[in-house]
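> Next one to model:
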Amino acid sequence: MNKIVFQCPFCTDQMEQLQAITPKIVVDGDALVQFDERGQFYFLCTSISNLQQHYTENGWLIVYSYPFNKELTIGIGLHEDTFFAGYYHNLEDNEKVQIWNDIIDFAFRSEFHRIFYPLENYFKGFLKLDGNLCLYLYDYVPVSHGSKATIEQKKVTNLLFRMKEGMAVSLTAKLFSLAMSRIYAITNKKDYSILIPIPAATSVRNQQRFFTFCHMLSERSGIKNGFNAIRITTDREELKGTRNADKISNLEFYPSYFKNRQVILIDDVLNTGEGFLQLSEKLRELGAKSVIGLFLVKTLQDKH
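Below is the predicted model:
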């Protein structure tokens, strides 16, 4: 790659940090990459460029990319560093730099939407359930509420149902790992924590939804994978949103996985919290030191 030009709107320290995270960039073809402080990056590069391969090999996630025209590819991804906002490029023509920046702004920051999933990677909400910290990424408005969904709500719904189907696993694992990396209660106790999914109603759904997800999230977060800590002995009916129903009697527990550990319980949806409460109480009885709940979405209760 030709000489890289860094543009950072804030301070010299940020410029140095930006350069530090990309010390050995060697990318074919022309490229311009924008970064923002939310952990997202946007790129426009020539189709012959190996920019996407470079980022994938370094653990960043290309969420979506597509041909902008016959010569150019445009896309968006998630990176690990959220301390700066700026961009870099290897274009010699300043007018071309402005045009490429304008193209990216139009594609990803205007009403012209091409991304079908939410990419915000901070926990939106915090709450306590029976003294246990619970965090979630997005608010979820069910179709049954009858209100017209916004574009962002449609993106959340789309990602939620893909997660339920065991799809978009790389993206959901990345969103969770980035959000978790900003929570001191998790990062400070990472070495003696364990990831355990709140089991689905059936073994097939549980395997489909969480097996690969837990493996990928464990690799990204550095926290032990506890998928096998709980086994579904018999399938049960779906009890979503119900209260006062036993949701753990069909489960077999293996305390050696979580005894004296901080358990991080993960699920797709937080509705009433009944399943989380029953499971967290049981895990504590069996020796878990503490429990934290992490959810993709929290259902907004219908006010009507």
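> C-alpha only now, for contacts and for neighbours.
Will do.
> ok, and residue 195, which helix or strand is that part of?
Using DSSP states H and E, residue 195 sits within strand 193-197.
> Can you name every helix or strand that that strand contacts?
Identification of packing neighbours for strand 193-197 by 3 or more C-alpha pairs under 8 Å, 6 or more residues apart in numbering; DSSP states H and E yields helix 203-221, strand 224-225, strand 262-270.
> Any buried residues in the first one, and which?
Right, helix 203-221. For helix 203-221, the neighbour count (16 or more other C-alpha atoms under 10 Å) marks 203, 205-206, 208-218, 220-221 as buried.
> which residues of the protein fall in strands?
Secondary structure of the chain, counting by DSSP state E: strands at 5-7, 31-35, 40-46, 61-67, 72-78, 86-89, 125-129, 132-140, 193-197, 224-225, 230-232, 251-253, 262-270, 290-299.
> could I get these as JSON lines with distance to residue 153 and mean neighbour count?
Compiled in JSON lines, the strands of the chain are given as follows (distance: least, C-alpha to C-alpha, whole Å; neighbours: other C-alpha atoms under 10 Å):
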{"stretch": "strand 5-7", "distance to residue 153": "33", "mean neighbour count": "15"}
{"stretch": "strand 31-35", "distance to residue 153": "24", "mean neighbour count": "23"}
{"stretch": "strand 40-46", "distance to residue 153": "19", "mean neighbour count": "23"}
{"stretch": "strand 61-67", "distance to residue 153": "18", "mean neighbour count": "17"}
{"stretch": "strand 72-78", "distance to residue 153": "19", "mean neighbour count": "22"}
{"stretch": "strand 86-89", "distance to residue 153": "28", "mean neighbour count": "20"}
{"stretch": "strand 125-129", "distance to residue 153": "16", "mean neighbour count": "13"}
{"stretch": "strand 132-140", "distance to residue 153": "7", "mean neighbour count": "21"}
{"stretch": "strand 193-197", "distance to residue 153": "24", "mean neighbour count": "25"}
{"stretch": "strand 224-225", "distance to residue 153": "30", "mean neighbour count": "22"}
{"stretch": "strand 230-232", "distance to residue 153": "32", "mean neighbour count": "17"}
{"stretch": "strand 251-253", "distance to residue 153": "33", "mean neighbour count": "14"}
{"stretch": "strand 262-270", "distance to residue 153": "14", "mean neighbour count": "23"}
{"stretch": "strand 290-299", "distance to residue 153": "11", "mean neighbour count": "22"}
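> Here is the second sequence; please produce its structure so I can put it next to the first one:
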Amino acid sequence: MEAKLWFILLCSVVALLLYVIGFWRRKAGEAAFAAARAAATAEDRDRYCRLAVMAGHREACKMFCLARSDFFEDHRPLEPFKSHGIKVVFYGYYYPSRYTDLLNEEQRAFCRSLYQFKEGENHGIGFFKACMSALKLDDAPYHIMFMPCSDEFKYARRFKRLDWYIRTHRKGRTSGLYDVDVFEPRDSLHEAKGGENRILERNYRITGDIKGKQVIIVDDVLTSGQSMADYKEEIERCGGKVVAAIFYGKTVSVPPMLLVKAVVWGGYIKTG
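So this is what the prediction gives:
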């Protein structure tokens, strides 16, 4: 009976110690995460964020993943790659609005510029020129076609200034803004939760003569690439040939938290 009591007492002490350790570990994670959010420099932000991740703070794991997309993303800005059989390049990483509180000011500024492009407040000429340069295509007379939006008004508002720039400043390039008729509104896939998994409703028709033209697609955000593949199929059904696609941003993917922790702990062990 006495041995049983000692065993219960020992288990109670161990449980209490584990609770105390867990409590202070959580407190340390919260403090490090708060310090990371308040950090004045990128180096301090990274250091405190890593400490918070090692303390098991879940939001810190997301912050680290978003801050170090180079560790977790397969593709880099302005470095062409293939998607759905199309040569693709994007200008920068796009972070959905649900992650805004975890971003640094540079990331927020990029997302603001992308939203301004979507709303027609940012002409997008800088992004267009940078992506076209990164593609390193020859001087063939490419036809620039713009991804149809959720309605006709947004389509014209978003791309009208790029259309003007291409027509007036890009010799050998032609704009296909008016090759497409957006005939009815549809829900925006980017704004809907789980939109990357939804079936695209085709709310447009190609009315211009694009037969024989080499086409470059322009769009705001690359997520799954399904809408790009659908547009490519329709362009090629109408006689055009899609040679590339450029995007203002590519939506970042958030890996499993266990992988983020493994990367942080691996870096700590390697340098420590």
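> Quick one, which of the helices and strands packed on strand 193-197 of the first structure gets closest to residue 295 of the first structure.
Ranking these by proximity to residue 295 of the first structure (C-alpha to C-alpha) places strand 262-270 first, at 5.1 Å.
> The closest one vs the second structure, average distance?
Aligned to the second structure and superposed, strand 262-270 of the first structure gives a mean residue distance of 0.7 Å (mean C-alpha distance after the TM-score superposition for the first structure).
> Look up the closest residue to the aligned partner of residue 126 of the first structure in the second structure, ignoring the ones flanking it.
Under the alignment (TM-score structural alignment), residue 126 of the first structure pairs with residue 80 in the second structure. With sequence-adjacent residues excluded and distances taken as C-alpha to C-alpha, 6 or more residues apart in numbering, residue 80 of the second structure is closest to residue 89, at 4.6 Å.
> Now do the contacts for the one you found.
Residue 89 of the second structure sits next to 77-81, 131, 134-135, 245-247 when contact means C-alpha atoms under 8 Å, 6 or more residues apart in numbering.
> repeat for residue 255 of the first structure
Residue 255 of the first structure sits next to 229, 283, 286-288 when contact means C-alpha under 8 Å, 6+ apart.
> Return the closest of those with respect to residue 197 of the first structure.
residue 229 (9.1 Å).
> give the contact list for the closest one.
Counting by C-alpha under 8 Å, 6+ apart, residue 229 of the first structure touches 196, 253-255, 257-258.
> corresponding residue for it in the second structure?
Matched by TM-score structural alignment, residue 229 of the first structure corresponds to residue 179 in the second structure.
> Chain neighbours aside, what residue packs nearest to that match?
Closest to residue 179 of the second structure by C-alpha to C-alpha, 6+ apart is residue 208, at 4.0 Å.
> Now do stretch 64-83 of the second structure: everything it contacts.
By C-alpha under 8 Å, 6+ apart, the residues outside stretch 64-83 of the second structure that reach it are 46, 49-50, 53, 87-93, 95, 102-104, 130-131, 134-135, 225, 252-255, 260.
> Which parts of the second structure are helices?
Assigned helices in the second structure, in chain order: 2-38, 42-54, 58-67, 69-72, 105-118, 125-135, 152-169, 226-237, 257-271 (criterion: DSSP state H).
> okay, the ones you listed, which one's buried deepest?
By mean neighbour count, with neighbours taken as mean count of other C-alpha atoms under 10 Å, helix 58-67 ranks first of these at a mean of 23.
> The first structure: matching residues for that helix?
Using TM-score structural alignment, helix 58-67 of the second structure pairs with nothing in the first structure.
> Report the inter-axis angle for that helix versus strand 86-94.
Angle between the axes of helix 58-67 of the second structure and strand 86-94 is 130 degrees (criterion: axes from the mean of the first three to the mean of the last three C-alpha atoms, to 10 degrees).
> Pick out the residue nearest the middle of the first structure.
Closest residue to the average C-alpha location of the first structure: residue 175 at 1.1 Å, with C-alpha atoms, centre = their mean.
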